[in-house]
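A.B. asks: Got a sequence here, can you model it:
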Amino acid sequence: MSSLTILDFSDNMLTSSTFQLLSNFSSNLRELYLSQNNIVLSHYSHHSNFPSLVRLDLSYNNLTSSVFQGNFNFASNLEHLDLTNCSLMDTSFPMSSTSIVNSSSSLVLLHLSFNLLTSSNIFHWIFNFTANLHSLSLDDNLLEGRVPNNFDKAMNSLEYLDLSYNKLQGDIPAFFGNICTLQTLHLSYNNLSGDLSRFIQNSSWCNRHVFHALDLSYNRITGMIPTSIGLFSELDSLSLQDNSLKGEINESHLTSL
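C.D. replies: Alright, predicted model coming up:
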């Protein structure tokens, strides 16, 4: 099986020994899909070597707190990493340990949705091993506090960001408008507050020509919807329901949308 490049074992009942077995013939493996199995890697110590891996999907397994402290060696050209619904906690990402990706300049997609993350330190962990992400999903966790102020500088290649269904607090971060590549921003179902007009006006929105979707629904946002919302001429989807907005909407808001 040394010529195998794509392997999909998703939706089975495979266990952790499968993961260990795969490393024995993984020299040319580029895509590995193990989603929705019975893989448990809580105390995994076997040396796993995947030198050619580009896509890895371990979603819907049980990767508990010590998985990233093991001796993993993923390729520097890993592009897609999906760890959705893996029972990951804050302790799964020790700041002092070697990253799961030794050199991650190629990583463009990271999915950490539906886990048990509570601390915003996860952002700093991500910043430590990649700066070229295009898609980041951290929705449906338990994240509290504020998004770090240096987020826009560390994640200046993002196109898609989902932080919805968490417990994030504070004003809506204006620095999201400084990520010139950002096209989609989901912040719904948090505890974000602040004045919407101030958020729109204080952001540089250098991505105005590519920005397509903004979801701020189910937060605690106040103020009026500014007419400057019309500057987002490429906007396809705008969700502001269940906040505390006031005022009126007229043609000046909608003409350019």
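
A.B. asks: When you work out contacts or count neighbours from here on, use the C-alpha atoms and nothing else.
C.D. replies: Will do.

A.B. asks: Pull the number of nearby residues for the nearest residue to Phe9 once chain neighbours are set aside.
C.D. replies: Once flanking residues are discounted, Phe9 sits nearest to Leu34: 5.2 Å by C-alpha to C-alpha, 6 or more residues apart in numbering. By other C-alpha atoms under 10 Å, 23 other residues sit near Leu34.

A.B. asks: Could you do Glu159 as well?
C.D. replies: Glu159, neighbours per other C-alpha under 10 Å, totals 21.

A.B. asks: Now show me the structure for the sequence below, then we'll compare the two:
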Amino acid sequence: MNWKSLLHVNLGGNNLTGNIPPSMSFLLNLTSLHLHENNLSGDISSSSLQYCRSLSILNVRKNRFSGNIPKWMPQSIRILQLRSNKFIDNLILLVKGQQSNYESNLKLIRMVDLSSNNLTGTMSPQLFSLSQLHFLNLSHNRLTGTIPKEIGNMTQLESLDLSKNELTGQIPVSISSLSLLDNLNLSFNNLSGQIPSGTQLQSFSELSYIGNADLCGPPLPKNCSNHGDDTKTLGENDDDGDESDFLSCLYMGLGVGFAVGFWGVCGAIFFSRKCRHAYFRFLYDLRDRFYVLLLTNLNSFR
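C.D. replies: As a prediction, the model looks like this:
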């Protein structure tokens, strides 16, 4: 409490226990606080950190904090890492009842990591009003519902991880507008339907989508033609089947014909003296013709 000029505090990677001490409220100039990988506990939502109005980085990942997700974040906050704790808040409470403060205070935040907690509920569309967010990680929780189409508003997003939740429905087409996205993980949810096509979403590996049994389309090997595609009529499907059967029969016939012809010629040569003599006479005649043609061409160049 006597070190009021402190700007950066890093106590991560120790074996600290207990709560965040009230004396933290005296560090009014604090800009970054790293308490990660300790055994700290308590309710961070009511901690004295709310008086650190200059705080831009808060990293408390891998502790034992519980209770609600803090709502007192200062306007200066840029990076928020709360992963691997025991928060049990419904994610919608991040904005419920405080939507105006949330949008004005946190609109410049760059990174949010709330993974590996016990978050439940749905992702509120207001969460995606963080238009300057670059990294969002909500993986390893129990989030339900669909991915809101408002996710397309986060045009600066570079990394999105929603894996290992209980999300349902289709991947919204609006996600294709995230042109800066270079890391995507939607695996192990209950997503369904076709992955939006014609976008960079096909450039990610199938590992970004695995664990969604009803998801189909590139880059997954599962074809969507027989998976909820209502654009094809029964007649069109029958035509495709007839064409496929015709090609299969054609290729099989060509293969059988080649085999029969080849072994027929070989058998005639091997087992018939007359055919064998005729065959070698043909080869000798062909050799003589080639020799004469070669000499003629050589004389023409002299």
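
A.B. asks: where does the TM-score land?
C.D. replies: Here the TM-score for the pair of chains, by TM-score structural alignment, normalised by the length of the first structure, is 0.71; 216 aligned residues with a C-alpha RMSD of 3.0 Å.

A.B. asks: ok, now which ones touch the residue nearest to Phe9 of the first structure?
C.D. replies: Asp8, Phe9, Ser10, Asp11, Leu56, Asp57, Leu58, Ser59 (C-alpha atoms under 8 Å, 6 or more residues apart in numbering).

A.B. asks: Next, format the residues you listed as CSV and append neighbour count and secondary structure.
C.D. replies: Shown next, in CSV, are the contacts of Leu34 of the first structure (neighbours: other C-alpha atoms under 10 Å; DSSP: H, G, I helix; E, B strand; the rest coil):
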residue, neighbour count, secondary structure
Asp8, 11, strand
Phe9, 14, coil
Ser10, 17, coil
Asp11, 13, coil
Leu56, 20, strand
Asp57, 20, strand
Leu58, 21, coil
Ser59, 25, coil
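
A.B. asks: Which residue ranges of the stretch 151-257 of the first structure form strands?
C.D. replies: Along the stretch 151-257 of the first structure, counting by DSSP state E, counting those that start in this stretch, strands occupy 160-162, 167-171, 184-186, 191-193, 213-215, 222-224, 237-239, 244-246.

A.B. asks: so where is the first one in the second structure?
C.D. replies: It stands for strand 160-162 of the first structure. Matched against the second structure by TM-score structural alignment, strand 160-162 of the first structure falls on residues 159-161.

A.B. asks: what's the mean deviation for the matching stretch versus the first structure?
C.D. replies: On superposition with the first structure, the mean distance recorded for stretch 159-161 of the second structure (mean C-alpha distance after the TM-score superposition for the first structure) is 0.3 Å.

A.B. asks: show me what contacts the aligned partner of Ser113 of the first structure in the second structure?
C.D. replies: Counting by TM-score structural alignment, Ser113 of the first structure corresponds to Ser115 in the second structure. By C-alpha under 8 Å, 6+ apart, Ser115 of the second structure lies in contact with Leu82, Arg83, Ser84, Asn137, Leu138, Ser139, His140, Asn141.

A.B. asks: Would you check how far apart Asn183 of the second structure and Ile175 of the second structure are?
C.D. replies: Going from Asn183 of the second structure to Ile175 of the second structure by C-alpha to C-alpha, to the nearest Å gives 13 Å.

A.B. asks: Excluding covalently adjacent residues, which one is nearest to Phe176 of the first structure?
C.D. replies: Asp152 (6.3 Å).

A.B. asks: correct me, but the one you found touches Ala174?
C.D. replies: No. Asp152 of the first structure lies out of contact with Ala174 (C-alpha atoms under 8 Å); the separation is 9.7 Å.

A.B. asks: and the gap between the match of Ser113 of the first structure and Pro196 of the second structure?
C.D. replies: For Ser115 of the second structure relative to Pro196 of the second structure (C-alpha to C-alpha), the value is 25 Å.

A.B. asks: and if you look at Gly211 of the second structure?
C.D. replies: Taking C-alpha to C-alpha, one finds Gly211 of the second structure at 17 Å from Pro196 of the second structure.

A.B. asks: isn't there a strand covering Leu33 of the second structure?
C.D. replies: Yes. Judged by DSSP: H, G, I helix; E, B strand; the rest coil, Leu33 of the second structure forms part of a strand.

A.B. asks: how many other residues sit next to it?
C.D. replies: Neighbour count of Leu33 of the second structure, defined by other C-alpha under 10 Å: 19.

A.B. asks: residues in contact with it?
C.D. replies: Residues near Leu33 of the second structure by C-alpha under 8 Å, 6+ apart: His8, Val9, Asn10, Leu55, Ile57, Leu58, Asn59.

A.B. asks: what about stretch 208-223 of the first structure, start to end distance?
C.D. replies: End-to-end for stretch 208-223 of the first structure, by C-alpha to C-alpha: 22 Å.
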